[in-house]
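Engineer: Provided below for reference: sequence and predicted model.
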Amino acid sequence: MSALHFNDWDDAPVRTTPPARPAPAQAGTAAPAPAAAPGPSLAPVNAADKRIVGGKTDINQLAPFKYPWAWEFFLKANRNHWTPLEISMAQDVHDYHHKLSGAERHVFENVLAYLTTSDILAMRNIGLAVMEKMSAPELQIYQARQVYEEALHTWTYQHCIESIGLDQQEIYNRYRVVPAIHGKIALANRRLERVMRPDFDLADRDNLHEFALSYFFFAAIFEGCWFYNGFTPIFALQRRGLMKGAAEQLQYIMRDEVLHCAFGIRVVRELLKEENLSLDPAALKTLWDEAEAAEAAYAAYILRDPILGYNADLHTRQFRFMANRRARQVGLAEPFPGAENVLPWLDEQANLRKEKNFFETRVTEYQTGGALAWE
């Protein structure tokens, strides 16, 4: 009787003796079909032939790279690995129920209500629209990581909501019933929905322009302004020693979003150059005006009563400053000339340094801490 053992990755038994030799074919039975002849060989991939969209090279062959910077984004993203369970929310529970004013609870709840929906929208846009249309695998592999990170961010908001004991149905429905929150989501859906279609033909130059404008909106405005600016009310609480656990989680999310924005802007710049394409100034102006109006309405709602050190006017002015920065990064004219950086401490939030573990019990070399360099 042959011996059996179990390997380390499967419960199925593995025999250590060779299988019995098959019996010879009996008369009248069909002989085994001959092995198929190998198919014709293919030409090797030339990195210079890769393109951001519409490339004809093998999408399954990662290297040689044409866009090595995309691979570097993937490596850097993996050094910012974390989960929400590693950050204690115990003090936040006490703060929310015993220290926050009514206005501060209103701010906290509605920021979470907006972010929970926004990150799911971001995940779907990358996974269903952008990633599917990229034809260089080094671009797709970073975007696969980005899809995971958007899911991780959604988990983080859910963890905050659940830890504090908020009414999940009520919080998650606010984007549908609160006009100022719904307005931002509706604008994003309108700007992104057409390019999500799998039959959206990028060989058509008008469609290609719409795709570039849509991706610019997503990377530079949705992630680069709305997200970057969107965490600020919670950071304003953190600066006063309140809701520090939630704020720390948002700092890690912000680091992800900084990379998402930088990657998207780099893709837009390369795409415009590669396709000899220019974004229409009139279309850009409409885009910026819509984005500013939606952000101002949102700020007026979540900060209808100012909180100490922060108000709706600061929020909207900071959006304009960030909008100018994102436009310059793409090589475009500033949409709001003269806008000032009214919250200079905001950029510091992306430069979190972690020298102890999250529960402050021992010194660690947690990868998220000192291993990352931020642009």
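Structural biologist: Sure thing, it's come through. Residues are numbered from 1 along each chain as shown.
Engineer: going forward, measure contacts and count neighbours with C-alpha atoms only.
Structural biologist: Will do.
Engineer: Apart from its chain neighbours, what residue comes closest to Pro68?
Structural biologist: Glu138 (7.5 Å; C-alpha to C-alpha, 6 or more residues apart in numbering).
Engineer: what about that neighbour, how many residues close to it?
Structural biologist: 26 (other C-alpha atoms under 10 Å).
Engineer: How far off centre is the helix or strand where it lies?
Structural biologist: Here Glu138, judged by DSSP states H and E, is contained in helix 137-164. Offset of helix 137-164 from its chain centre (C-alpha atoms, centre = their mean, to the nearest Å): 6 Å.
Engineer: Check which residues of that helix are buried.
Structural biologist: Buried residues in helix 137-164, counted by 16 or more other C-alpha atoms under 10 Å: 137-143, 146-147, 149-161, 164.
Engineer: For that helix, name the packing helices and strands.
Structural biologist: Where contact means 3 or more C-alpha pairs under 8 Å, 6 or more residues apart in numbering; DSSP states H and E, helix 137-164 is packed against helix 68-78, helix 90-98, helix 102-125, helix 131-133, helix 244-274.
Engineer: Swap in 10 Å and give it another go.
Structural biologist: Under the contact definition 3 or more C-alpha pairs under 10 Å, 6 or more residues apart in numbering; DSSP states H and E, helix 137-164 sits against helix 68-78, helix 90-98, helix 102-125, helix 131-133, helix 168-177, helix 244-274.
Engineer: another one to put next to it:
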Amino acid sequence: MSDVRKELMKPRPIFNPNGNDDPAKRGILYGDTTNIFNLNVIKYEWAPKMYRAMMANFWIPETVDLTQDVQDYKELTDDERQAYDEILSFLVFLDSIQTTNIPNIAAYVKAPEITIDLSIHAYQEAIHSQSYGYTIESVVPPEKREEVYYWWRKDPILFERNKYIADIYQKFLEEPTMENYGEVLIGNYLLEGLYFYNGFMFFYNLASRNLMQGTADIIRYINRDEFTHVILFEHFLKDLTDENFKKYLPKDKVYEMFKIAVDQEQRFSKKVIGNNILGMNEKSIEDYTYYIANDRLKRLGLEPIFPDRPNPYEHLERIADVGGEGNVKANFFEATVTSYNQASAVEGWDEI
């Protein structure tokens, strides 16, 4: 007896002149649209709102001056400098594979209004990769740069977590089943919504002490992009569930992947930050990871399964939430995107 899960998905055709663009006849993964981006004929009302929000955040890393960071880098403690290097190595790796993988997700999406969002998503991941490279090339001494880019090759904890996500993406590429597609979507959601955040807090922590403020500004730009990516995949996954996708991604599988991601995030962050960075420690890392993971589960309509911990970095998240509304992040997680400010509005850190 054939298993429906082993049936291979078919990517949408590039040219489909006989397609039907009636919104009532399309889903995220089913339908027969022409592939024309007629954004006046849509099914998913949230998709064009996401597009406008993502486009409003256009930025390039070279506009951020890292001159002072070069000097600050020399003033960091050995532990701070090590954490700075390793976290950058981790981030540049993951956003590099994101840039490559998002088009693989998009290739099977039948709703043009979502496909165009994913195109901007992939573009932003390329900007993020460039940004990390720009930071490494500008701040890290020349003799260390190659080591930073390839730290994952010699660090077993870093290698393990990079390989975990990369293997999920590769498995779908080699065997594009619905079940593997579901794992890719959750892997992507975990990467965007969980894997980066202790690292982001490390940079904000330095900036709150008037160190590496240029780097932190770049992270703020990236952080704001990631908020929209998280919301994009919240909508994506919720609508897929409504479209009978649940059987391809059982709840126990989602929880299993979350548990692995939480363990990896805590082990890596405790190793590179630990108890040696002023303002952060292993307890705050553990609390923050549980806090973020429970929040992400609730956003997907699932019950939280991790210990209920308060947010130990609320003061640092307020630094990240630029825009003058006090809590931009809260607006990002509404059912619709109601507030988003252009990157050009980001100010310096003189108010800290």
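Structural biologist: Received it, and whenever you're ready, just let me know what you need. Small disclaimer: the values here were computed from a predicted structure and weren't measured.
Engineer: Specify the stretch among the helices and strands packed on helix 137-164 of structure 1 that is closest to Gly338 of structure 1.
Structural biologist: The closest of those to Gly338 of structure 1 is helix 244-274. By C-alpha to C-alpha, the value is 22.2 Å.
Engineer: distance from the very next helix or strand once past the closest one to structure 2 after superposition?
Structural biologist: Next helix or strand after helix 244-274 of structure 1 toward the C-terminus (DSSP H and E): helix 281-302. When structure 2 is overlaid, helix 281-302 of structure 1 sits 1.7 Å from its aligned residues on average, using mean C-alpha distance after the TM-score superposition for structure 1.
Engineer: hmm, back to that, which bit of structure 2 covers the helix holding Glu138 of structure 1?
Structural biologist: Aligned by TM-score structural alignment, helix 137-164 of structure 1 falls on residues 112-139 of structure 2.
Engineer: With structure 1 overlaid, how far apart is that stretch on average?
Structural biologist: With mean C-alpha distance after the TM-score superposition for structure 1, stretch 112-139 of structure 2 departs from structure 1 by a mean of 0.9 Å once superposed.
Engineer: Lys283 of structure 2: what's it in contact with?
Structural biologist: Gln266, Lys270, Gly274, Asn275, Thr289, Pro312 (C-alpha atoms under 10 Å, 6 or more residues apart in numbering).
Engineer: neighbour-wise, which of the residues you listed leads?
Structural biologist: Comparing these by number of neighbours (other C-alpha under 10 Å), Thr289 comes first, having 26 neighbours.
Engineer: My guess is that one contacts Leu194. True?
Structural biologist: Yes: counting by C-alpha atoms under 10 Å, Thr289 of structure 2 does reach Leu194; the two are 7.4 Å apart.
Engineer: nearest spatial neighbour of Ala333 of structure 1, skipping sequence neighbours?
Structural biologist: Per C-alpha to C-alpha, 6+ apart, closest to Ala333 of structure 1 is Ala327, 6.3 Å.
Engineer: What is the burial count for the one you found?
Structural biologist: When neighbours are defined as other C-alpha under 10 Å, Ala327 of structure 1 has 20 of them.
Engineer: and it, what pairs with it in structure 2?
Structural biologist: In structure 2, Ala327 of structure 1 lines up with Leu297, judged by TM-score structural alignment.
Engineer: Locate that match within the secondary structure: which element?
Structural biologist: Per DSSP H and E: helix 282-299 holds Leu297 of structure 2.
Engineer: For the next helix or strand after that helix, which outside residues touch it?
Structural biologist: Per DSSP H and E, the first helix or strand lying C-terminal to helix 282-299 of structure 2 is helix 314-320. With contacts defined as C-alpha under 10 Å, 6+ apart, helix 314-320 of structure 2 is touched by 197, 200-205, 207-208, 216-217, 219-221, 223-224, 288, 311, 313, 326-329, 349, 351-352.
Engineer: one more time with 6 Å, if that's ok
Structural biologist: Arg220 (C-alpha atoms under 6 Å, 6 or more residues apart in numbering).
Engineer: Name the residues of it that come out as buried.
Structural biologist: Going by 16+ other C-alpha under 10 Å, helix 314-320 of structure 2 has these buried residues: Leu316, Glu317, Ile319, Ala320.
Engineer: Let me have the helices and strands packed on helix 137-164 of structure 1 in a markdown table, extended by mean neighbour count.
Structural biologist: Shown next, in a markdown table, are those (neighbours: other C-alpha atoms under 10 Å):
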| stretch | mean neighbour count |
| --- | --- |
| helix 68-78 | 17 |
| helix 90-98 | 15 |
| helix 102-125 | 20 |
| helix 131-133 | 20 |
| helix 168-177 | 15 |
| helix 244-274 | 20 |
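Engineer: Which residue numbers in structure 1 does whichever strand or helix holds Ala330 of structure 2 align to?
Structural biologist: Applying DSSP H and E as the criterion places Ala330 of structure 2 in helix 328-332. Mapped onto structure 1 using TM-score structural alignment, helix 328-332 of structure 2 covers no residues at all.
Engineer: Now that helix: buried residues?
Structural biologist: Those would be Val328, Lys329, Phe332, for helix 328-332 of structure 2 by 16+ other C-alpha under 10 Å.
Engineer: Make TSV out of the helices and strands packed on helix 137-164 of structure 1 and add distance to Arg15 of structure 1.
Structural biologist: Shown next, in TSV, are those (distance: least, C-alpha to C-alpha, whole Å):
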stretch	distance to Arg15 of structure 1
helix 68-78	39
helix 90-98	53
helix 102-125	45
helix 131-133	43
helix 168-177	52
helix 244-274	48
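Engineer: Lovely, talk soon.
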